[in-house]
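Colleague: Pasted the sequence and its predicted model underneath.
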Amino acid sequence: MTPAQVADWLRANPLTPIQVDCATAVMLKILDGKCKMRPTEKQVMALLYDAIRTQPGERLDPAVHELIREARARLDDAMRERVYEQRVLAETVISRPVMKGFKAAIRERGLLNPRHDQEEAD
């Protein structure tokens, strides 16, 4: 999936502020290595994050976006620890049912379409 395809998807499926927080939390999980999504799904989620990072969230501190920017540029052990702390905090302010609902919604609406998720065979 390309950035343009994600932008098109977002125009048809705008995210609510809490869903923006959910996408941000997923990006934190990707950065700290705790995300269990397939590599192609992680790539799509990173594109989604890039497309929504300037939109207002509901519960997360907007400063988290600067941390994510820094971590993407330099992910050493100290930065990974900072990301971990923010990820844990995000998971405490976004309930598990809300997060699961977000993931189900983006799958149902085709962002993580199974044909886009297939890994290339060796």
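Modeller: Thanks, I have it.

Colleague: can we go C-alpha only for contacts and neighbour counts from here?
Modeller: OK.

Colleague: Show me what the lengthiest helix in the chain is packed against.
Modeller: Assignment by DSSP state H gives helix 77-93 as the longest helix of the chain. Under the contact definition 3 or more CA pairs under 8 Å, 6 or more residues apart in numbering; DSSP states H and E, helix 77-93 sits against helix 17-31, helix 64-73.

Colleague: Report the angle between that helix and helix 64-73.
Modeller: Orientation note: helix 77-93 sits at an angle of 140 degrees relative to helix 64-73 (axes from the mean of the first three to the mean of the last three CA atoms, to 10 degrees).

Colleague: Residues contacting helix 77-93, please?
Modeller: By CA atoms under 8 Å, 6 or more residues apart in numbering, the surrounding residues in contact with helix 77-93 are A25, L28, K29, L31, D32, R59, L60, V64, L67, I68, A71.

Colleague: which one of these has the most neighbours?
Modeller: Each of the contacts of helix 77-93 was scored by neighbour count (other CA atoms under 10 Å); the top score is that of L28, with 27 neighbours.

Colleague: give me every residue that touches that one.
Modeller: Contact partners of L28, counting by CA under 8 Å, 6+ apart, are I68, V83, Y84, Q86, R87.

Colleague: Below is structure B, check it against A:
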Amino acid sequence: MDSVAAWVAAHPLTPSDVDCATTVMLKILDGKCKMSETDKVVMAALYDAVKHRPGQRFGDELHALIAQARAPGGEALRDFIYEKRVLAETTLSRPVMKAFKAMIRAEGLFAGLEEEDADA
């Protein structure tokens, strides 16, 4: 999604934000995410736009696991992804994740995406 890449370019994200995006991607992959399909696509695009940046707590190991889980046959990793996601959420804390989600909404990450989807 070009709009997500443009949003990332215009908004300086912290290493903690990268960790939050990584954690959300784990939640999407473990099947426990309650977001709409559009929001999942946006968050996956956000993760893809920041995964090369350094996180504060998470790094190459989780990115490699996410890449493996997204590959064909990766659904076999779902239980392992779940364990890693729970650990990541515990590491980050609820207030950090809530602040990240509030920031991306307030800063307009999702603005106009319903219209963009309708045009596709």
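Modeller: Noted; the coordinates are in hand. Predicted model only: the values in this text are computed from it and were never measured.

Colleague: coming back round to it: now do the buried residues in the longest helix of the first structure.
Modeller: In terms of neighbour count (16 or more other CA atoms under 10 Å), helix 77-93 of the first structure has its buried residues at M79, R80, V83, Y84, Q86, R87, A90, E91.

Colleague: Between which two of these is the distance greatest?
Modeller: Using CA to CA, the two most remote members of the buried residues of helix 77-93 of the first structure are M79 and E91, lying 18.3 Å apart.

Colleague: Pull the number of nearby residues for the aligned residue in the first structure for L46 of the second structure.
Modeller: Alignment note (TM-score structural alignment): L46 of the second structure maps to L48 of the first structure. Number of residues near L48 of the first structure (other CA under 10 Å) recorded here: 23.

Colleague: Leaving out sequence neighbours, find the closest residue to L48 of the first structure.
Modeller: Beyond its immediate neighbours in the sequence, the residue positioned closest to L48 of the first structure (CA to CA, 6 or more residues apart in numbering) is V6, lying 6.3 Å away.

Colleague: Three-state assignment for the one you found, please.
Modeller: Look at V6 of the first structure: counting by DSSP: H, G, I helix; E, B strand; the rest coil, its state is helix.

Colleague: what comes into contact with stretch 57-71 of the first structure?
Modeller: Residues outside stretch 57-71 of the first structure that contact it (CA under 8 Å, 6+ apart): 16-21, 24, 27-28, 31, 53, 56, 79-80, 83, 86, 90, 93-94.

Colleague: okay but the match of L46 of the second structure is in contact with A4, surely?
Modeller: No. L48 of the first structure is beyond contact range of A4, at 10.4 Å (criterion: CA atoms under 8 Å).

Colleague: Show me what stretch 101-120 of the second structure is in contact with.
Modeller: Identification of contacts with stretch 101-120 of the second structure by CA under 8 Å, 6+ apart yields V4, W7, T38, D39, V42.

Colleague: Please identify the residue in the first structure that aligns with the first one.
Modeller: Here V4 of the second structure is matched to V6 in the first structure, going by TM-score structural alignment.

Colleague: that older thread, so which of the contacts of stretch 101-120 of the second structure belong to helices?
Modeller: V4, W7, T38, D39, V42.

Colleague: Would you quantify the distance from the residue most central in space within the second structure to D119 of the second structure?
Modeller: With distances taken as CA atoms, centre = their mean, the second structure has A21 as the residue nearest its mean C-alpha position (3.3 Å). In this structure, A21 of the second structure and D119 of the second structure are separated by 26 Å, where distance is defined by CA to CA, to the nearest Å.
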